[in-house]
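S.K.: coords below, sequence missing:
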């Protein structure tokens, strides 16, 4: 089942259960997917493209969450946390720290990276492997740690 099909099915279920928050998030994701397909001039998006959009939505909310926390807006923090939890249901299972460490070390060896100058090369090789399964800033920290 594609992401769009899953979203349609979950949207119907949210309507039946009168779950306004879930319905709102699902509609927003569907709109983002549709906007992207229009922008790319395609009828359907690939799984990779759908995952990119979903990751972008989660990242935007996480960024906003940090801003609202620092501003002391507890009401908005709670709403965003709920939205993030709903979006996470559609994301692939996140990699553990140990799994990420192994991928980072393997990739560093594959590209023969020796210093921080090779950071871009390593990040460019890692990101396609972990797309949607790990946060880019977390990977960045691990790569920096191993390139010291």
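M.R.: Cool, the structure landed. Here the structure is a predicted model, which is why all the values come from computation and not from measurement.

S.K.: Could you use CA atoms for every contact and neighbour count after this?
M.R.: OK.

S.K.: check contacts around residue 94.
M.R.: Shown in contact with residue 94 (CA atoms under 8 Å, 6 or more residues apart in numbering): 132-134.

S.K.: go with 7 Å
M.R.: By CA atoms under 7 Å, 6 or more residues apart in numbering, residue 94 lies in contact with 133-134.

S.K.: and the comparison structure, right after this:
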């Protein structure tokens, strides 16, 4: 079953179960998928494109959570955290810090990276090889520390 179809079936289940948070999250996701299908003129999006959309929404939720937490709006931060939990179900398993460090070391060795000027190449290689499995902020910090 494709990821789009799984999202559709989960949406129907959540709607019937009256799971309001999950329904709202999946409704936004389905809208984003539909918009991308129209943009790309496709009948169905490949799972890779759907994962990109999910990762983008996860990033938005994390950013919103941080902003609300800093502003002292714990009520809104809690809503973002719940939505984030619902979205992360659809992402592949995240790399552990050790696995991420190994992937970065491998990318640095493969590319022959030696300075901060090569950071973009290393990040692109790591994020491309492990799509949806890496938090960009964590990877960026690790790459900076290794190239400094």
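M.R.: Looks like it arrived, so ask away. This one's a predicted model, so the numbers in the text were calculated from it and none came from an experiment.

S.K.: So after superposing, what's the score?
M.R.: Once superposed, the chains reach a TM-score of 0.96 (TM-score structural alignment, normalised by the length of structure 1), with 148 aligned residues with a CA RMSD of 1.0 Å.

S.K.: What are the boundaries of the helices in structure 2?
M.R.: Taking DSSP state H, the helices of structure 2 run over residues 3-16, 20-40, 47-70, 74-88, 97-111, 119-129, 136-147.

S.K.: a markdown table for these, including mean neighbour count?
M.R.: Shown next, in a markdown table, are these (neighbours: other CA atoms under 10 Å):
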| stretch | mean neighbour count |
| --- | --- |
| helix 3-16 | 15 |
| helix 20-40 | 16 |
| helix 47-70 | 17 |
| helix 74-88 | 16 |
| helix 97-111 | 16 |
| helix 119-129 | 17 |
| helix 136-147 | 15 |
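
S.K.: contacting residues around stretch 62-72 of structure 1?
M.R.: Contact with stretch 62-72 of structure 1 is made by 76-77, 80, as judged by CA under 7 Å, 6+ apart.

S.K.: Please repeat the previous calculation with a cut-off of 10 Å.
M.R.: 56, 58-59, 61, 73-81, 83-84 (CA atoms under 10 Å, 6 or more residues apart in numbering).

S.K.: what's the spacing between it and its chain's center?
M.R.: Its chain's C-alpha centre and that of stretch 62-72 of structure 1 lie 18 Å apart, by CA atoms, centre = their mean, to the nearest Å.

S.K.: Also stretch 68-86 of structure 1?
M.R.: 17 Å.

S.K.: do stretch 46-63 of structure 1 as well
M.R.: 4 Å.

S.K.: and if you look at stretch 118-137 of structure 2?
M.R.: Here the centre of stretch 118-137 of structure 2 is set off from its chain's centre by 12 Å, with CA atoms, centre = their mean.

S.K.: give me the stretch of structure 1 that it matches.
M.R.: Counting by TM-score structural alignment, stretch 118-137 of structure 2 falls onto residues 118-137 of structure 1.
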